[in-house]
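> Need coordinates for the following:
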Amino acid sequence: MTPEIETIYRSESRRVLATLIRLLGDFDLAEEALHEAFFVAVERWQRDGVPSNPRAWLVSTGRFKAIDRLRRQARFTPLLQGQADALEAAEWSEDDVEDDRLRLMFICCHPALAPDAQAALTLREICALTTEEIARAFLATPTTIAQRIVRAKAKIREAGIPYQVPSRDELPERLDSVLRVVYLVFNEGYSASMGANLTREDLTREAIRLGRLLVELLPEPEVIGLLALMLLHESRRAARTSADGELVLLDEQDRGLWDASLIAEGCALVEQALSTRRFGPYCLQAAIAAVHAEASSAGETDWPQIVGLYDVLLRAVPSPVIELNRAVALAMRDGPWAGLQAVEAIFARGELLDYHWAHSARGEFCRQLGRTEQACASYEKALSLIQQTPEKRFLERRLAELKTIRP
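All right, here's what the predicted structure looks like:
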C-alpha cells in the first residue's frame, strides 16, 4: 500500500463507513463492504492512480460489493435477493457523498441502547478505537466491550432504529449521551490509554470536529462548554511532552508552547456558556481549564478559584475522579498534607483503588511530605496499573529518584 493510499484510509475510512451504514442499513455489511472497497482500491489505484474523489469511489465500490455479497448469499437465503434488489434500485449519486458521521453518532447513542453500549459502539464505529483501547477507557475487559458492541448492533437492527439526526424536539434528551461519548473520544486522544505515545492527535481533532458540529446543530450551554473544554485542553498538547517524548507536568510546561488561538477561542466560549446561567458539568470543567489557561505561570494560578469551582462541580456531579482532581488543587492551595488527606478519604471508601492516577497523586503528596517509603509504595502501585509508556517512564523516574534517598 502506498503512503498516499494509507493517508486516504486514515482520513476517509470512517466517513466512508458512516455513509455505507446509511446506504446499506447494516453495520456488519457496511464494514465488510468498506474492507472490500479498500482491497480493490489498493490494487487499482496503484495501477491507475487515485481518483479525483476517492471517498465517492470507495462508497460506490463498497455499495456494489455489498450488493454482490447479498446476491451470492441469496442462493442460500432467498430473502436476501429482495434486499439486494432494493439496494440496487435505490437512488444514489456519487456526487452526493455527504458526511454521515453526525447521523451515525446519534444512532450509536440512541436511548434504546444501554449507556455503556452507546459509548463503546461510537468509539468503535466512528473513531476506530480497538476493543482494547475502549476497554481501558471503561476499566473493562476487551471481551466485555466486544459483547456490548455486538448486542448494540443487534438492537439497532432488530428495533429498526432510523439512521437520522433527531428532530429538534428530541435532541435535548439525546444530547447527554452524545456529549459523554465525544468527551471520551477526546480523552482517549488527549491521554492515550496505552502505547508509545502520550497523545493521539487524530482523536482529539476528531472529537473537536464533532464538538463544532454539535455546537452548530444545537448551541446549548453544555455543548458550548464541552467544545470550550476540549479546545482549552488541546491548547496545551504541544507542551505536554518533551522533545524526546517524555511527559511534562502542567506546572513544568513551557507556556510559550500553548496555542494562544485555541485558548482565546475556548475562553470566549466559556464566557458565552456561563453568561446563560444554565451551565452544567462541562461548562464548569471548561471554567477550571480557563483559569489554568489564563495564568501566565504556574505560580500565578488562582488555586482558590479552582478549588471553589471543583466544589460546585462536585455538588453537580459527585464523582471520585473529580474529587481526586479537587485534591490536587487543594494541595496546591493548602499544601500536600491537605491533598493527601483528601486522597486517603477516597481510598477509605474503596474507590479509585485501581486508578493509577490516584496512587500517583498519593505518591506525589507523600514525596513532598518526605514520606519516602509511602511515596515509593504508591508509585509502585501506580506503575502496576499503567499501560501508557510515557506516563510509565515518568513514574519510573520519580521512583528511581526516591530510591536514591531512601534511608
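
> okay, CA-based contacts and neighbour counts for the rest of this
Noted.

> gap between the closest residue to Leu58 other than its chain neighbours and Ala18?
Nearest residue to Leu58, sequence neighbours excluded (C-alpha to C-alpha, 6 or more residues apart in numbering): Ala37, at 5.7 Å. According to C-alpha to C-alpha, to the nearest Å, Ala37 and Ala18 sit 14 Å apart.

> The two: which has the busier surroundings?
Shown here are Ala37 and Ala18; by other C-alpha atoms under 10 Å, Ala18 has more neighbours (26 against 22).

> Secondary structure element holding the more buried one?
Per DSSP states H and E, Ala18 falls inside helix 3-24.

> How about Ala228?
Using DSSP H and E, Ala228 falls within helix 221-234.

> can you list contacts of the helix or strand just after that helix?
Downstream of helix 221-234, the next assigned helix or strand under DSSP H and E is helix 260-275. Helix 260-275 is contacted by residues 220-222, 224-225, 227-229, 231-232, 234-235, 279, 283, 286-287, 290, 293 when judged by C-alpha atoms under 8 Å, 6 or more residues apart in numbering.

> again, only using 10 Å
Under the criterion C-alpha atoms under 10 Å, 6 or more residues apart in numbering, residues 219-236, 279-280, 282-291, 293-294 lie in contact with helix 260-275.

> tell me the secondary structure for Met332?
Secondary structure, DSSP: H, G, I helix; E, B strand; the rest coil: Met332 is helix.

> hang on, isn't it packed against Asn325?
No - counting by C-alpha atoms under 10 Å, Met332 does not reach Asn325; the two are 11.1 Å apart.

> next up, for comparison:
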Amino acid sequence: MRLEVVGKNVIRVDAFSKVTGRAIYPDDIYLEGMLYGKTLRSTVPHAYIKVDTREAEKIDGVVKIFTYKDVPNNRHGVVFKDQEVFCSEKVRRIGDPIAFVVAKDKKTCELAIERIKVEYEKIDAVFDPIEAMKPEAPKIHENSNIIYHYKLRKGDVEKGFRESYVIVENVYKTQMVDHAFLQPEAGVGYIDEEGRVTVVVATQYPHYDRDEIAQSLDLPVEKVRVVNTNVGGAFGGREDISLQIHLALAAYVLKKPVKVTYSREESFLAHAKRHPMIMKYKTGASKDGLLLAMEAEIIGDAGAYASWSRNVLRKAGVHATGPYYIPNVKIDSIAVYTNNPFTGAMRGFGATQVAIAYEQQMDILARKLGIDPVTIRKKNLFRQGSETATGQILTESVPLEECLDKAIEGMGF
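So this is what the prediction gives:
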C-alpha cells in the first residue's frame, strides 16, 4: 500500500478555516427564533436542597425553568450513572446543576437565576481523599466513598526488599489541574427537519453524548443527533456531559432552538479536572543500581462524581513502575469520592501523575548509591523482550535508550 500521509508534511484540512477565522464554533451559530439558556449551580459543596422557582417564572421573558421534575431519566455518567441532570435532593459539590432557565435573552436568564430560591441544609463534607476512605467519613453517595481499587502483584515484594542494598520511601502529591481550553462550553439545541432532537456542540465523544441524551430523555437513539463543530481545545475536558442534556431537553420540550454559552467561570465549575493524587512509594535497588522491588499506594481524588476515575486510576497503577523493569511489584491504586470538583480525563490519563513519583525515586536512589542518574536509568530501562509489571512482553518498538541518549545529547552533556 502506498503511504500518502505517513512521513509526509500534509496540510491539515481545517487549517485554512481556523487561521482565517472562518471556522464555525458553537457560539457562532444563530438560528431564527432562538431562545437562551443558563444553568443555576450550587454554591455549597454538600447539602440537602429545596428549590422554589415560582418568583423567577413570573419574570417577563422567561419561557420555562427546568428542574429534575422535567427529566424523564435524571441519571447520567460516562462509566457510572452517578450524576443527576439536575440535583433532586442533594448537591455534592460547588457547581452542581440545580435548574436551567430558558428565556428570550441572556439578561432575562441572569435575572431569573437570581430570583430562584434555593434553601440549603448543609451537611458535613469531606475534601481529603484519605479521610474520605474512613468508614466514619461523610458519604458522598449512598455507599462507600471508595469507587475503585486496582491491585497489581508481581513476584515477591518482601523478598525483593530484603535483598535490596538501598530502599527509598517517600510520599508525592500532585494537584488538581483545569484544562483551561480556549473555547468555553457552548452549544445550540433544536429539532431538525427529520424531527430529531439535535445538539450542536464541541465535544470529544459525540456518540457517548448521543447515548446519554437519549437515555435521559427516554428517546430512541435514532431520534437524537449530535453535530460536532470545530473544537477549541479539549485535552479530555470535553469527554463528560456539560450542557448537552440541558440543551436537548429544552429543545425537545419547547420545540424551539435554545443556545447556551458558558462564561469562563462557569466553564471552571462545569467540567472535570485532572485527578490530584497522593502517591506513597517504596523502591529498593541493589548496590550496583538494579531495581529489585517497588511498592506503591496511589490514591486519586475523584471528586463528587466518578467520571473516568476507574480508568484513570487503573492506568496510574499499570504505569506506576514507569519505563523500568522491576521483578517484584505491589501496587494499590484507589479512586475515592470527595466533595471536591469532580475529576476525569486529562492528557496522560493517570500515567502523567505517577511519573512525578517514580522518576524522583530514581534520582534519590542514584544519589544514595553514588551513581549517575542517567546510568541508573539505562541499567533498568525496558528493552525489546522486557517484561512489564503486568506481564506484557515488549516485542517491538522500545527505543527508550536511544531516546534518552538523544535527550542527553540535546542538553549538551
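
> Could you tell me the TM-score of the two chains?
Scored against TM-score structural alignment, normalised by the length of structure 1, the superposed chains reach a TM-score of 0.22; 167 aligned residues with a C-alpha RMSD of 7.9 Å.

> Determine the residues that are contacts of both of Ala37 and Ala18 of structure 1.
Applying C-alpha under 10 Å, 6+ apart, one finds that Ala37 of structure 1 and Ala18 are jointly contacted by 31, 59.

> Which neighbours do Met332 and Asn325 of structure 1 have in common?
Shared contacts of Met332 of structure 1 and Asn325 (C-alpha under 10 Å, 6+ apart): 307, 339.

> Cys214 of structure 2: how many residues sit nearby?
That one is not Cys; residue 214 of structure 2 is Ala. With neighbours defined by other C-alpha under 10 Å, the count for Ala214 of structure 2 comes to 22.

> Hmm, Arg75 and it touching each other?
No - using C-alpha under 10 Å, Ala214 of structure 2 is not in contact with Arg75, being 11.5 Å away.

> tell me which element Gly317 of structure 2 is part of?
Going by DSSP H and E, Gly317 of structure 2 is in helix 309-318.

> by contact count, what packs against that helix?
Contacts defined by 3 or more C-alpha pairs under 10 Å, 6 or more residues apart in numbering; DSSP states H and E place helix 309-318 of structure 2 against strand 146-154, strand 291-303, strand 328-337, helix 351-369.

> Buried deepest among those, which one?
Sort these by mean neighbour count, taking mean count of other C-alpha atoms under 10 Å, and strand 291-303 sits at the top with a mean of 27.

> Compute the inter-axis angle for that one and strand 146-154.
170 degrees (axes from the mean of the first three to the mean of the last three C-alpha atoms, to 10 degrees).

> if we can go back for a sec, export the helices and strands packed on helix 309-318 of structure 2 to JSON lines and append columns for distance to Tyr48 of structure 2.
Putting these into JSON lines (distance: least, C-alpha to C-alpha, whole Å) gives the following:
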{"stretch": "strand 146-154", "distance to Tyr48 of structure 2": "22"}
{"stretch": "strand 291-303", "distance to Tyr48 of structure 2": "18"}
{"stretch": "strand 328-337", "distance to Tyr48 of structure 2": "18"}
{"stretch": "helix 351-369", "distance to Tyr48 of structure 2": "34"}
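
> Val253 of structure 2 is nearest to which of these?
Among those, the nearest to Val253 of structure 2 by C-alpha to C-alpha is strand 291-303 (32.0 Å).

> now the closest one and strand 328-337, what's the angle there?
Using the same axes, to 10 degrees: strand 291-303 of structure 2 against strand 328-337 is 10 degrees.

> so how far is Ser360 of structure 1 from the most centrally placed residue in structure 1?
Closest to where the C-alpha atoms of structure 1 average out (C-alpha atoms, centre = their mean) is Val185, at 1.1 Å. Distance, Val185 of structure 1 to Ser360 of structure 1, using C-alpha to C-alpha: 24 Å.

> Return the distance of stretch 260-279 of structure 1 from the chain's centre.
Remark: stretch 260-279 of structure 1 is offset 21 Å from the chain centroid, using C-alpha atoms, centre = their mean, to the nearest Å.

> Just the buried positions in that stretch, please.
260, 262-264, 266-267, 269-274, 279 (16 or more other C-alpha atoms under 10 Å).

> Stretch 133-142 of structure 1 now?
Quick answer for stretch 133-142 of structure 1 (16+ other C-alpha under 10 Å): 133-137, 142.

> Which two of those residues have the greatest separation?
Going by C-alpha to C-alpha, the pair spanning the buried residues of stretch 133-142 of structure 1 furthest: Ala137 and Pro142, at 10.7 Å.

> okay, and the common contacts of the two?
Thr131.

> Surely Glu344 of structure 1 is in contact with Arg362?
Yes - using C-alpha under 10 Å, Glu344 of structure 1 is in contact with Arg362, at 8.0 Å.

> Spit out the residues that contact the two alike.
With C-alpha under 10 Å, 6+ apart as the test, Glu344 of structure 1 and Arg362 both reach Ala327.

> Neighbour count: these two, which is higher?
Higher neighbour count among Glu344 of structure 1 and Arg362: Arg362, with 29 against 16, using other C-alpha under 10 Å.

> wait, what's in contact with the more buried one?
Contacts of Arg362 of structure 1 by C-alpha under 10 Å, 6+ apart are 324, 327-328, 336, 339-344, 356, 368, 374-379, 382.

> For structure 1, just list every one of the strands.
Under the criterion DSSP state E, structure 1 contains no strands.

> Please read the previous query as pertaining to the stretch 51-200 of structure 2.
Per DSSP state E, counting those that start in this stretch, the stretch 51-200 of structure 2 carries strands over the ranges 62-66, 75-76, 83-84, 90-91, 97-103, 117-122, 146-154, 166-174, 186-191, 197-201.
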